[in-house]
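>>> Structure for this input, please:
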Amino acid sequence: MSTTFDGRVALITGGSRGIGAAIARRLAEAGATVAINYRSNAGAADELVEELRAHGHRAEAFGGDVTDPARIADVVARVVEEFGALHLLASNAGIEHFAPLADITLADFENVFRTNVGGQLFAVQAAAAVMPPGSRIVLTSSVSARTAVHRHTLYAASKAAVSAMALNLAPELAEAGIAINAVAPGGTATDMAAENGADYVHPALAGVEPQQVTRSMNALGRLARPDEIADAVAFLLSQNASYITGSTLDVAGGWMR
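Here you go, the predicted model:
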């Protein structure tokens, strides 16, 4: 089955780089008008917009911090004002966190949950208020929600909450004709992963080649490419997934449980 988004307007939060940028490219290539939300990296967002426009796609960047409900509501309002509607939401904005239990602070907790959980909840709240029936939403969870990763507790807990959110919002949003699901990526080759990569390794694996560590973590023995995650998001946003809602789809290369 083909995936086409002709006539559909998509908002991608955290869309300026990594998985978010890959989602924007994938949806634009399939015909969507894309609204690229960013928090601070205006330069990267503008570069992506210019890239997409150069290929004949309709795109615009919208600054706004998802951790502020008023700001994300304003982003949604500006998207609708600019493009006339909003049909698709890919909620991708999030932050990483690694720390031993003894070092986790209240500020860490509030920052991670405000971004990874609250940011997605209020993006859905704002989007669902303006979406017509037949619209679709995809949140970003993680395989960390069900897999023990060294010193990853706070991040993992926040992503488990995201999967619970998708499951529990499904019947409520179905009343409005809106489907909601989540993707759970495994390790993905992004800037954020590179910045935090050393923290993935348990001390017992110190000195082991990174490829060997990755091979021990999933069946395919490698990190995902951002476009592979984007393909899964595009599927869940498409009518090919018309009977799927409330689910979390692993996109993790056979991540070991």
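>>> For the rest of this, base every contact and every neighbour count on C-alpha atoms.
Noted.
>>> Where do the helices of the stretch 1-150 of the chain begin and end?
18-29, 42-54, 69-83, 106-113, 119-128 (DSSP state H, counting those that start in this stretch).
>>> okay, the ones you listed in CSV with mean neighbour count and distance to Q239 next?
Shown next, in CSV, are these (neighbours: other C-alpha atoms under 10 Å; distance: least, C-alpha to C-alpha, whole Å):
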stretch, mean neighbour count, distance to Q239
helix 18-29, 24, 13
helix 42-54, 17, 23
helix 69-83, 18, 21
helix 106-113, 15, 31
helix 119-128, 23, 18
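>>> one more, for comparison:
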Amino acid sequence: MPDARMAKSLIVTGGSSGIGAALCRLAARQGWHVWIGYGEGSDRAARLADELNFEDRAARAVALPLREPDRLREAVARIAEKDSSVSALALCGAPAPDVASLLKLTPEHFRNQHEAAVVGNYVLLTEVWRRCFRPRGGGQVVAVLSAAQGPPTTPHMASYVAAKCGLEGLLNAAAAELGRAGLRIAITRPGYVETPMLNAFERLLLERARASAAGQAFLKPEAVAAALLHGLNNPSATQEIVELSLDDGATLERAS
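Coordinates of the predicted model:
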């Protein structure tokens, strides 16, 4: 990975598959140096890095397990030591949703989701700020939230929805405290996306969801990645969080 101060580098969580992998491909092909973060998908991340490097793109796989704060800190320290051009962080990684009635979920379901979405992303964001963004005078964060948060809130996804709402609260706090120092944040809220996360849902539930989509297909991960990349390539001039439209992958709206 080149360490050119005039270059731009991006760290992506969940970069081994789904939306994260799609973003790594799109960003690398537009000149970004990409750090492909993974939790359990080390082989997939390595193959993606090989694919992009074969195309003369700059990519490297890095373990970013969101439930292991110490390993996150160590990883960011290594990245900062090797690459002074990190200017953006994409929060695409998340555990698959626990699809069950609120009354059947357990505290462990909520704990697992919260540890990754809130605690893990808190550690990652603050470490990247201290080691990468602050020395540059600022940086960008883009994050994948969820249409399941509502309104209306999607039923039978309580632990996942609570974690995404927690992540949104974390981002609001980061913007309030670090916005004046140069942190810029954009979010998107996709609905169903054609990724391996759909395996968490029962087939009949997905069939009903597809039938209720009024003839519209589920989103492709490339569509969400295109919206995220547009946000990275067009950072907001304000400190307020902006929302990235998925209608055309290009519209920026102020988050309410």
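>>> TM-score for these two?
With the length set by TM-score structural alignment, normalised by the length of structure 2, the two chains reach a TM-score of 0.85; 238 aligned residues with a C-alpha RMSD of 2.2 Å.
>>> about what we covered before: do you know which of the helices of the stretch 1-150 of structure 1 lies nearest Y155 of structure 1?
helix 106-113 (6.8 Å; C-alpha to C-alpha).
>>> what's the angle between the closest one and helix 119-128?
40 degrees (axes from the mean of the first three to the mean of the last three C-alpha atoms, to 10 degrees).
>>> still on that earlier bit, now the helices of the stretch 1-150 of structure 1 in JSON lines, with distance to A182 of structure 1?
Shown next, in JSON lines, are these (distance: least, C-alpha to C-alpha, whole Å):
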{"stretch": "helix 18-29", "distance to A182 of structure 1": "14"}
{"stretch": "helix 42-54", "distance to A182 of structure 1": "24"}
{"stretch": "helix 69-83", "distance to A182 of structure 1": "19"}
{"stretch": "helix 106-113", "distance to A182 of structure 1": "17"}
{"stretch": "helix 119-128", "distance to A182 of structure 1": "11"}
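>>> between the ones you listed, which gets nearest to D231 of structure 1?
helix 18-29 (7.0 Å).
>>> The aligned partner of V138 of structure 1 in structure 2: neighbour count?
Residue correspondence to structure 2 (TM-score structural alignment): V138 of structure 1 is matched to V142. Using other C-alpha atoms under 10 Å, V142 of structure 2 is surrounded by 27 other residues.
>>> What distance do you get for V142 of structure 2 to A46 of structure 2?
23 Å (C-alpha to C-alpha, to the nearest Å).
>>> what does D248 of structure 2 give?
31 Å.
>>> coming back round to it: R189 is in contact with the match of V138 of structure 1, correct?
No - taking contacts as C-alpha atoms under 8 Å, V142 of structure 2 lies outside contact range of R189: 11.3 Å.
>>> who touches the aligned partner of V161 of structure 2 in structure 1 in this structure?
Aligned counterpart of V161 of structure 2 in structure 1: A156 (TM-score structural alignment). Contacts for A156 of structure 1 were tallied using C-alpha atoms under 8 Å, 6 or more residues apart in numbering; they are 142, 144-146.
>>> From the residues you listed, list just the buried residues.
Applying 16 or more other C-alpha atoms under 10 Å to these, the neighbour count classes 142, 144-145 as buried.
>>> check contacts around the residue sitting nearest the centre point of structure 1.
A centroid search over structure 1 (C-alpha atoms, centre = their mean) returns N92, at 2.3 Å, as the residue closest to the centre. Shown in contact with N92 of structure 1 (C-alpha under 8 Å, 6+ apart): 12-15, 19-20, 120, 139-140.
>>> Can you tell me which of those residues is nearest Q211 of structure 1?
I19 (21.2 Å).
>>> Comparing the lengthiest helix in structure 1 with structure 2, how large is the average distance?
Criterion DSSP state H: the longest helix present in structure 1 is helix 153-174. Aligned to structure 2 and superposed, helix 153-174 of structure 1 gives a mean residue distance of 1.7 Å (mean C-alpha distance after the TM-score superposition for structure 1).
>>> Can you give the distance of that helix from its chain's centre?
Taking C-alpha atoms, centre = their mean, to the nearest Å, the mean C-alpha location of helix 153-174 of structure 1 is offset from the chain mean by 13 Å.
>>> how about it: buried residues?
Buried, per 16+ other C-alpha under 10 Å, within helix 153-174 of structure 1: 153-163, 165-167, 169-171, 173.
>>> Please pull up the equivalent of G187 of structure 1 in structure 2.
Aligned counterpart of G187 of structure 1 in structure 2: Y192 (TM-score structural alignment).
>>> Tell me which of the helices of the stretch 1-150 of structure 1 sits nearest to A193 of structure 1.
helix 18-29 (9.4 Å).
>>> Can you pick out the most distant pair from the contacts of A156 of structure 1?
Among those, S142 and R146 lie farthest apart (C-alpha to C-alpha), at 8.2 Å.
>>> D191 of structure 1: neighbour count?
For D191 of structure 1, the count of nearby residues is 12 (other C-alpha under 10 Å).
>>> wouldn't it be in contact with G18 here?
Yes - under the criterion of C-alpha under 8 Å, D191 of structure 1 makes contact with G18 at 6.5 Å.
>>> what's in contact with stretch 129-145 of structure 1?
So stretch 129-145 of structure 1 is in contact with 85-92, 120, 124, 152, 155-160, 162-163, 166, 176-186, 233, 236-238, 248, 250, 252, 255, going by C-alpha under 8 Å, 6+ apart.
>>> Stretch 50-59 of structure 1 now?
25, 28-29, 31-36, 49.
>>> mind running it again at 6 Å?
Contacts with stretch 50-59 of structure 1, where a contact means C-alpha atoms under 6 Å, 6 or more residues apart in numbering, come from 33-35, 49.
>>> do stretch 223-242 of structure 1 as well
By C-alpha under 6 Å, 6+ apart, the list of residues contacting stretch 223-242 of structure 1 reads 19, 22-23, 136, 187-189.
>>> what's the most distant pair in the residues you listed?
Maximum distance among these (C-alpha to C-alpha): 26.3 Å, for R136 and A189.
>>> quick one, which of those two is more surrounded?
More crowded of R136 of structure 1 and A189, by other C-alpha under 10 Å: R136, with 28 against 16.
>>> That's all I had, so thanks and see you.
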